[in-house]
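[1] what's the 3D shape of this:
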Amino acid sequence: MELKEDVWKRVIEFANLLVNEDEDERYEVHYNALKDYCEAQSLGGYDHPFLWESLGDFTTSDDAAIPLYLRALNLAAEDEAREYRVSIRFALAERYRSLGQENLALEYAIAADDEARLLSDLELRREISRFLLSRK
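    Here you go, the predicted model:
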């Protein structure tokens, strides 16, 4: 599952704008531009999990982020999309915990942990382990 370089660069540009924005109104403008870009890519036939995971990452509402992550997860079904699945499941676990839905948080964190064992990203594996150990 190859990510087009121009798509990656454009999403990173949006991400930099969002990370460095202090004003709520400007954040919303940048967020909506990223959302429009993701939707345009999808309508143009390029629907990649990176787009929807990134949009979910910058969504300020947990309730609104979850469907974006689920969309990304559905697109990350191929074997070579393992890294996406792990990070998306972990993001879902964090969002569900934030909403007080500990059972769903645990379900997604365990799934992320199980598959993360096949990755070389030790920092992500540590984060997931810390999350699981910090259960409420």
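[2] when you work out contacts or count neighbours from here on, use the C-alpha atoms and nothing else.
    OK.
[3] which residue is nearest the middle of this structure?
    A centroid search over the chain (Cα atoms, centre = their mean) returns Glu53, at 3.0 Å, as the residue closest to the centre.
[4] count of neighbours near Leu17?
    Here the number of neighbours of Leu17 (other Cα atoms under 10 Å) works out to 15.
[5] list the buried residues for the helix of greatest length in the chain?
    Assignment by DSSP state H gives helix 24-43 as the longest helix of the chain. Burial within helix 24-43, assessed by neighbour count using 16 or more other Cα atoms under 10 Å, is assigned to Tyr27, His30, Tyr31, Leu34, Lys35, Tyr37, Cys38, Glu39.
[6] second input sequence below; structure requested for side-by-side comparison:
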Amino acid sequence: MQVPLYDEVHGLALDIVNASARGDEEEGAIAYAQLKELCENNDGCDNDHPLQWEALGDFSHDHVEAIAAYDKGLRCAQRLGLLEYIASIKLAMAESYSEVGNSAEAFVLANDAMADAEHAAESELQAAIKDFLNEHGNT
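    Below is the predicted model:
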């Protein structure tokens, strides 16, 4: 990933978080729209990276929009062979499905995420996935 893309995604994420902390919905919506535009502009280009899509999904207020962003990020991560992102996005998708009461889909995604995280030798991510599975009664 190119540093300018990371910096731009990180900056927009901070803008969204800071706006939320201040209760400034308008500023948060502007930063979210900028993040969404960045993702759409990079979609399928050399700058396309799962980080931007995962961030977009994380800040989406709508489950359907979040899953759509995560799905694009997952396909991008798979295309680039980035196992850590594959696992992280699957965990984020599992969390989103869990929030809307679809525990069966959440369980499948979380277990898939664990398998990917184990292949990526990503112990912190593995711990987060185990925590998710333990919290949701599936071990």
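[7] now what about the TM-score between them?
    With the length set by TM-score structural alignment, normalised by the length of the first structure, the two chains reach a TM-score of 0.89; 134 aligned residues with a Cα RMSD of 1.7 Å.
[8] re earlier: give me the mean deviation of the longest helix of the first structure from the second structure.
    When the second structure is superposed, helix 24-43 of the first structure averages 1.4 Å from its matched positions, counting by mean Cα distance after the TM-score superposition for the first structure.
[9] could you point out which element follows that helix?
    Sequence-wise, the next helix or strand downstream of helix 24-43 of the first structure (DSSP states H and E) is helix 49-57.
[10] mean deviation of the very next helix or strand once past that following helix from the second structure?
    The element immediately downstream of helix 49-57 of the first structure (helix or strand, assigned by DSSP H and E) is helix 62-75. On superposition with the second structure, the mean distance recorded for helix 62-75 of the first structure (mean Cα distance after the TM-score superposition for the first structure) is 0.9 Å.
[11] how about the longest helix along the second structure: buried residues?
    When every helix of the second structure is counted residue by residue (DSSP H), the longest turns out to be helix 3-22. Along helix 3-22 of the second structure, these residues count as buried under the neighbour rule (16+ other Cα under 10 Å): Leu5, Val9, His10, Leu12, Ala13, Asp15, Ile16, Val17, Ala19.
[12] what residues does it touch?
    Contacts of helix 3-22 of the second structure from elsewhere in the structure, counted by Cα atoms under 8 Å, 6 or more residues apart in numbering, are 25, 27-29, 31-32, 34-35, 47, 51-52, 55, 59.
[13] perfect, I'm done here.
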